[in-house]
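Chemist: Got a sequence here, can you model it:
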Amino acid sequence: MSAETTRHVVLLRHAKAERTDGDDHERPLAARGREDAPAAGRWLAGSGVLPDLALCSTAARCRETWRLALSELPEQPRTVYEERVYRASPGELIALLNEVGDEVRSLVVIGHNPGIHELADALTGEADGDPLARMHRSGLPTSAIAVLAFTGSWRDIEPGAGRLTAFWAPHA
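Modeler: Modelled structure (predicted):
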């Protein structure tokens, strides 16, 4: 596969989680999150960008979001539960993207704010139509998806390298 291949990174923020006084890492999804996560999967299934690989935070709310979204996809990508996604900064997330092999054309990252939203902002150098305005207007709420395209190798992805091609949020 050529280094000039168009690749996609799909950024999915976990669905709405319960508020608890307990361990943040083990927070389950709230009822709304259990409704929104499959909707995110249906949107992704219809988007034309189906991931070859998923990098999912090890947090319970991300694992549950991905399990529910995944049930709506026509094909199940290989999923790696990656603890480095939990509480990651945009720079740490870019470092993870740089580790992805070039056999992967499309990747989904299931993570948390503020890192996942800041990553979408950092990677966006261009935008098609109104997705950037919609993302800036609503932020990256729970269950939201930002799709970015770029050309080249994963090891070369850096701030400004992507084009925001789609943005979706369940209640926006």
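
Chemist: From here on, just use CA atoms for contacts and neighbour counts.
Modeler: Fine.

Chemist: Who are the packing partners of the longest helix along the chain?
Modeler: Ranked by residue count, the top helix of the chain under DSSP state H comes out as helix 31-47. For helix 31-47, the packing partners by 3 or more Cα pairs under 8 Å, 6 or more residues apart in numbering; DSSP states H and E come out as helix 60-70.

Chemist: Can you list the helices and strands that the helix it packs on packs against?
Modeler: On a contact count with 3+ Cα pairs under 8 Å, 6+ apart, helix 60-70 meets helix 31-47, strand 53-56, strand 106-111.

Chemist: ok so, going back, just the buried positions in the longest helix of the chain, please.
Modeler: 33-45 (16 or more other Cα atoms under 10 Å).

Chemist: swap in stretch 24-33?
Modeler: Judged by neighbour count (16+ other Cα under 10 Å), stretch 24-33 contains these buried residues: 27-29, 33.

Chemist: To compare with the earlier structure, here is another sequence to fold:
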Amino acid sequence: MKTLLLLRHAKSSWADDRLSDFDRPLNDRGREDAPRMGKLLRQHDLVPDLIIASPAKRAASTAKRAAEAAGYEGEIRHADDLYLAEPEVYLGLARRADDRIATLMLVGHNPGIEECVGLLAGHDEVMPTGGLACFRLPIERWTDLRTTGHYELVGVWRPKEL
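Modeler: Predicted structure coming up:
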């Protein structure tokens, strides 16, 4: 059994219009919400074995803040192809994970995160900034992850609902 966590970056700032989209930081709410999601991971015994995040500033910062609050002790890897990725990119990264990884968290952006959640769940789910989806996958190897099966959506947590 594997667990896949999909976390959309927390709320970002639009205060400096000179910054590129890639370089936008978290705003105050985002800096509060990311650790809240990390605490939720810890409370639900969902601390990942590996975190892979988009290198965009808002996603990397979300991953770092959530990881610290969760008590995650591993390194956070960054995958350039997660920046504004399609669902297949998320699934491709998961398929390449080492099978010793039981719980994998991918941190990225919409619309790809929301589309990936819908694809795996078999129905649409709203994934606002800071939203977290958790799937239990009845697979032993990450390479067995398919887009044709619908997986158990354990929960979707949204910061405004906590």
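
Chemist: that older thread, export the buried residues of stretch 24-33 of the first structure to JSON lines and tack on secondary structure and distance to Ile116 of the first structure?
Modeler: As requested, the buried residues of stretch 24-33 of the first structure are exported to JSON lines (DSSP: H, G, I helix; E, B strand; the rest coil; distance: Cα to Cα, whole Å):
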{"residue": "Arg27", "secondary structure": "coil", "distance to Ile116 of the first structure": "18"}
{"residue": "Pro28", "secondary structure": "coil", "distance to Ile116 of the first structure": "19"}
{"residue": "Leu29", "secondary structure": "strand", "distance to Ile116 of the first structure": "18"}
{"residue": "Gly33", "secondary structure": "helix", "distance to Ile116 of the first structure": "17"}
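
Chemist: Counterpart of Ala59 of the second structure over in the first structure?
Modeler: Under the alignment (TM-score structural alignment), Ala59 of the second structure pairs with Cys62 in the first structure.

Chemist: Please name the residues that touch that match.
Modeler: Neighbouring residues of Cys62 of the first structure by Cα atoms under 8 Å, 6 or more residues apart in numbering: 13-15, 56, 110-111.

Chemist: mind giving me a markdown table with the helices and strands packed on helix 60-70 of the first structure and columns for distance to Leu70 of the first structure?
Modeler: As requested, those are exported to a markdown table (distance: least, Cα to Cα, whole Å):
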| stretch | distance to Leu70 of the first structure |
| --- | --- |
| helix 31-47 | 6 |
| strand 53-56 | 10 |
| strand 106-111 | 11 |
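
Chemist: Which residue comes closest to Leu140 of the first structure once chain neighbours are left out?
Modeler: Counting by Cα to Cα, 6 or more residues apart in numbering, Leu140 of the first structure lies nearest to His117, which is 5.6 Å off, once chain neighbours are set aside.

Chemist: Alignment lookup: that neighbour to the second structure.
Modeler: His117 of the first structure maps onto Glu114 in the second structure, by TM-score structural alignment.

Chemist: Then Phe150 of the first structure?
Modeler: With TM-score structural alignment as the criterion, Phe150 of the first structure lines up with Leu137 in the second structure.

Chemist: what about the match of His117 of the first structure, how many neighbours?
Modeler: By other Cα atoms under 10 Å, 23 other residues sit near Glu114 of the second structure.

Chemist: quick one: what helix or strand has it in it?
Modeler: helix 112-121 (DSSP states H and E).

Chemist: Off-centre distance for that helix?
Modeler: Relative to the chain's own centre, helix 112-121 of the second structure is displaced by 11 Å; criterion: Cα atoms, centre = their mean, to the nearest Å.

Chemist: Show me the one of the helices and strands packed on helix 60-70 of the first structure that comes nearest Asp23 of the first structure.
Modeler: Nearest of these to Asp23 of the first structure, taken as Cα to Cα: strand 106-111 at 16.9 Å.

Chemist: What lies in contact with stretch 40-54 of the second structure?
Modeler: 59-60, 63, 69-72, 74-83, 101-108.

Chemist: do stretch 26-33 of the second structure as well
Modeler: 10-13, 57-58, 61-62, 65, 130, 159.

Chemist: Turn those into TSV, including distance to Pro87 of the second structure and neighbour count.
Modeler: Putting the contacts of stretch 26-33 of the second structure into TSV (distance: Cα to Cα, whole Å; neighbours: other Cα atoms under 10 Å) gives the following:
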residue	distance to Pro87 of the second structure	neighbour count
Ala10	19	33
Lys11	21	23
Ser12	21	22
Ser13	25	17
Lys57	20	17
Arg58	19	28
Ser61	21	21
Thr62	19	32
Arg65	24	21
Gly130	18	29
Pro159	22	18
